[in-house]
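**Student:** what's the 3D shape of this:
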Amino acid sequence: MSELPSVESALDTAIKQLEESGSDSPSLDAAVLLCHALQKPRSYLFTWPEKKLDNEQYDRFSQLLVRRISGEPVAYIIGEREFWSLPLKVSPTTLIPRPDTERLVEVALDKTYQQDGKILDLGTGTGAIALALASEMPKREVIGVDLKQEAQSLATENARQLGISNAIFYSGSWFEPLVAGTKFALIVSNPPYIDANDPHLVEGDVRFEPKSALVADDNGLADIKHIAENAIGFLENEGWLMFEHGYDQGELVREILASFGYQQVATEKDYGGNDRVTLGQFYHQQ
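**Tutor:** Here you go, the predicted model:
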């Protein structure tokens, strides 16, 4: 066998291979995978660039690299993704938490940080949104619901590993697992909102993610309509409902919320300047 590469050499070679494979972040991908193979922090790559990999490290890194070159998301390969500065376990049964979703957390904190009352996260997946809100508002009870039992188990494990005790997770379809009469001051959701014919479903990382968490009927709006209608029975007076949605769905989601009687309806943009979060407040008639 030829001489094993140094950290710097292995990184350079991997970056070139990832560039050729079409990765949109080859340097970051290579660094994350090499750190995972070496079981070292990122600083190690800069501190010990001349250090030679041993056979086991080289084999492990090569295997990880092959998976990424084939298009598999880095988060699934290493089993982890950071969201809101929280390291979360991920798996192919859940969506990979994305930076744009942090906007939903920001809007929720901006509107409801000073309030009391329970918080509900529908379609919780890894528990990313629920755990971010629970970490910022430790005195409030946060409930996350996901259709998949595997997601509920994953979110529960993430809460345990992070030491977050004010978040609990249930398995079931949307509001089904909740006790009738339970009221929430805030309901958030990043539901499936992509149309089944959207060409992006066969591109990039999305190819590997569960379609059930991505695709909805009625041009991607079916689940948003269902949640908006049924949330009314679970919201406290003046409670907020907030959705993450597609970049081109802001106006449609505002119309949906308005049609069910929500007030203060507005859309917030993501970091790229696209419509991303739409919210509304519900006033029960006294």
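**Student:** when you work out contacts or count neighbours from here on, use the C-alpha atoms and nothing else.
**Tutor:** Noted.
**Student:** and stretch 209-229, end to end?
**Tutor:** 28 Å (C-alpha to C-alpha, to the nearest Å).
**Student:** ok, and what's touching that stretch?
**Tutor:** By C-alpha atoms under 8 Å, 6 or more residues apart in numbering, the residues outside stretch 209-229 that reach it are 92-96, 123, 174, 191-196, 241, 243, 253, 256-257, 260.
**Student:** so which of those sit within helices?
**Tutor:** Secondary structure from DSSP state H places 253, 256-257 of the contacts of stretch 209-229 in helices.
**Student:** break down the stretch 1-150 of the chain into its helices, ranges please.
**Tutor:** 7-21, 26-38, 43-47, 55-69, 74-78, 102-112, 128-136, 149-162 (DSSP state H, counting those that start in this stretch).
**Student:** looking at these, which is closest to Ile168?
**Tutor:** Closest approach to Ile168 among the helices of the stretch 1-150 of the chain is made by helix 149-162 (6.9 Å; C-alpha to C-alpha).
**Student:** which elements pack onto that closest one?
**Tutor:** Helices and strands touching helix 149-162, by 3 or more C-alpha pairs under 8 Å, 6 or more residues apart in numbering; DSSP states H and E, are strand 86-89, strand 167-171.
**Student:** dump the ones you listed into TSV; add distance to Lys183 and mean neighbour count as well.
**Tutor:** Formatted as TSV, those follow (distance: least, C-alpha to C-alpha, whole Å; neighbours: other C-alpha atoms under 10 Å):
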stretch	distance to Lys183	mean neighbour count
strand 86-89	28	19
strand 167-171	16	23
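**Student:** now render these as CSV, adding distance to Ala132.
**Tutor:** What follows is those, written out as CSV (distance: least, C-alpha to C-alpha, whole Å):
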stretch, distance to Ala132
strand 86-89, 7
strand 167-171, 10
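**Student:** for the ones you listed, which one sits closest to Leu45?
**Tutor:** Using C-alpha to C-alpha, the nearest of the helices and strands packed on helix 149-162 to Leu45 is strand 86-89, at 20.4 Å.
**Student:** Proceed likewise with the subsequent sequence, for comparison:
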Amino acid sequence: MLPSIREAQAYGRTCLADSNSPDVDVQYLLCHVLTCSPTRLLLDAETDLTEQQWQDFKQLITRRQTGEPIAHITGSRGFWSLDLAVNNSTLIPRADTELLVALALPKLQPGMRIIDLGTGTGAIALSIAHERPDITIIASDFHLQAVKLAQQNAQSYRLDHVHFFQASWLSACQPAQFDMVISNPPYIEADDPHLQQGDVRFEPLSALISGPDGLDDIRQIIKQAAICLKPGGWLLIEHGHDQSRAVQQLFSEAGFVQISAHQDFGGNDRVVIAQLTL
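**Tutor:** Below is the predicted model of the structure:
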């Protein structure tokens, strides 16, 4: 006898009892298999799964039991107002990174030219592009597979005003080229024990680690941005929860002003923004 939606949920919760969020995990996976919204799980709780749906669901639950991220299992992750394709060539977009989008949008004016460095899935660039079709957006990544994934996501939403290229940070850019530089770069220390925990075990280390203190890439971006930004241009960088003071000092040493720190939705220091002197 095949299980009902309610029974399948109970099975999944039992299998994932050691997960940090078994209820949420089961909901995501069952909605993915049934191609439905969470509301249907409530309204049709006594409806039986088909044989194929039941086998598919059990397979996904088994993958999650090994610790594989939900986003890799389903192949997508919601970010801002978009649903983005995800694979193991990039970081999985995090909700905290939406803070960069929220801080960038009020500072944008028609005709501005901005660049998203280390774009990964394209989450930041595409979220801004979806809100502001009146600006030019460049998105770059060092890894070609990430560039291809971001392009795929842009095509899904017909965001033709986003332009992609492969490069290491701002190394291929010209002086005074941009009105805004925005980035969520690697910022984890090489020996951080958290690298052996949770979803990050399945993500590329090159997108996570940045030298002994986690600040190597941020140093490089700030130095290059001081050249590639127009006078008065803005730099927005995400960083680790305990790096805000160090990042603010790096901004100051590079000649930035109007430096401010901002907290993520959990109340942790997460982003520093500043303006290049006029």
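**Student:** what's the TM-score once they're superposed?
**Tutor:** The TM-score (TM-score structural alignment, normalised by the length of structure 2) is 0.96; 278 aligned residues with a C-alpha RMSD of 1.3 Å.
**Student:** need the contact list for the residue mapped onto Ala151 of structure 1 from structure 2.
**Tutor:** Under the alignment defined by TM-score structural alignment, Ala151 of structure 1 is paired with Ala146 of structure 2. By C-alpha under 8 Å, 6+ apart, the residues touching Ala146 of structure 2 are 89-90, 119-121.
**Student:** coming back round to it: so which of the helices and strands packed on helix 149-162 of structure 1 gets nearest Asp270 of structure 1?
**Tutor:** strand 86-89 (19.9 Å).
**Student:** whereabouts in structure 2 does that closest one align?
**Tutor:** Under TM-score structural alignment, the match for strand 86-89 of structure 1 is residues 82-85.
**Student:** before we move on, back to that, so which of the ones in helices among the contacts of stretch 209-229 of structure 1 would you say is closest to Gly272 of structure 1?
**Tutor:** Val253 (19.1 Å).
**Student:** now do the same for the closest one: its match in structure 2.
**Tutor:** So Val253 of structure 1 corresponds to Val247, using TM-score structural alignment.
**Student:** does that match touch Ile273 like I think?
**Tutor:** No - taking contacts as C-alpha atoms under 8 Å, Val247 of structure 2 lies outside contact range of Ile273: 9.7 Å.
**Student:** the helices and strands packed on helix 149-162 of structure 1: which one's closest to Lys118 of structure 1?
**Tutor:** strand 167-171 (10.2 Å).
**Student:** mean shift between that closest one and structure 2?
**Tutor:** Averaged over the aligned pairs, strand 167-171 of structure 1 sits 1.2 Å from structure 2 after superposition, using mean C-alpha distance after the TM-score superposition for structure 1.
**Student:** next structured bit after that strand?
**Tutor:** strand 184-189 (DSSP states H and E).
**Student:** and the furthest pair within the contacts of Ala146 of structure 2?
**Tutor:** Across the contacts of Ala146 of structure 2 (C-alpha to C-alpha), the longest gap, 11.7 Å, separates Ser89 and Thr119.
**Student:** okay, those two: which has more neighbours?
**Tutor:** Higher neighbour count among Ser89 of structure 2 and Thr119: Thr119, with 28 against 19, using other C-alpha atoms under 10 Å.
**Student:** what do we get in structure 1 for the more buried one?
**Tutor:** Checking with TM-score structural alignment, Thr119 of structure 2 has Thr124 as its match.
**Student:** ok, its match - contacts?
**Tutor:** Contacts of Thr124 of structure 1 by C-alpha under 8 Å, 6+ apart are 130, 144-146, 151-152, 155, 189-190.
**Student:** in stretch 223-232 of structure 2, what's buried?
**Tutor:** 223-231 (16 or more other C-alpha atoms under 10 Å).
**Student:** related to what we said a few turns ago, dump the helices of the stretch 1-150 of structure 1 to TSV, plus distance to Asp223 of structure 1.
**Tutor:** Shown next, in TSV, are the helices of the stretch 1-150 of structure 1 (distance: least, C-alpha to C-alpha, whole Å):
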stretch	distance to Asp223 of structure 1
helix 7-21	35
helix 26-38	33
helix 43-47	43
helix 55-69	32
helix 74-78	26
helix 102-112	17
helix 128-136	18
helix 149-162	18
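**Student:** and of the ones you listed, who's closest to Tyr283 of structure 1?
**Tutor:** Across the helices of the stretch 1-150 of structure 1, closest to Tyr283 of structure 1 is helix 102-112 (C-alpha to C-alpha), at 15.4 Å.
**Student:** which helices and strands sit right next to that closest one?
**Tutor:** With 3+ C-alpha pairs under 8 Å, 6+ apart as the test, helix 102-112 of structure 1 has helix 128-136, strand 184-189, strand 235-244, strand 275-282 packed against it.
**Student:** can you redo those as TSV with distance to Asn55 of structure 1?
**Tutor:** Below are these laid out as TSV (distance: least, C-alpha to C-alpha, whole Å):
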stretch	distance to Asn55 of structure 1
helix 128-136	36
strand 184-189	46
strand 235-244	45
strand 275-282	46
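**Student:** who wins for proximity to Ile119 of structure 1 among the ones you listed?
**Tutor:** Among these, strand 184-189 sits nearest to Ile119 of structure 1 (C-alpha to C-alpha), with 4.9 Å.
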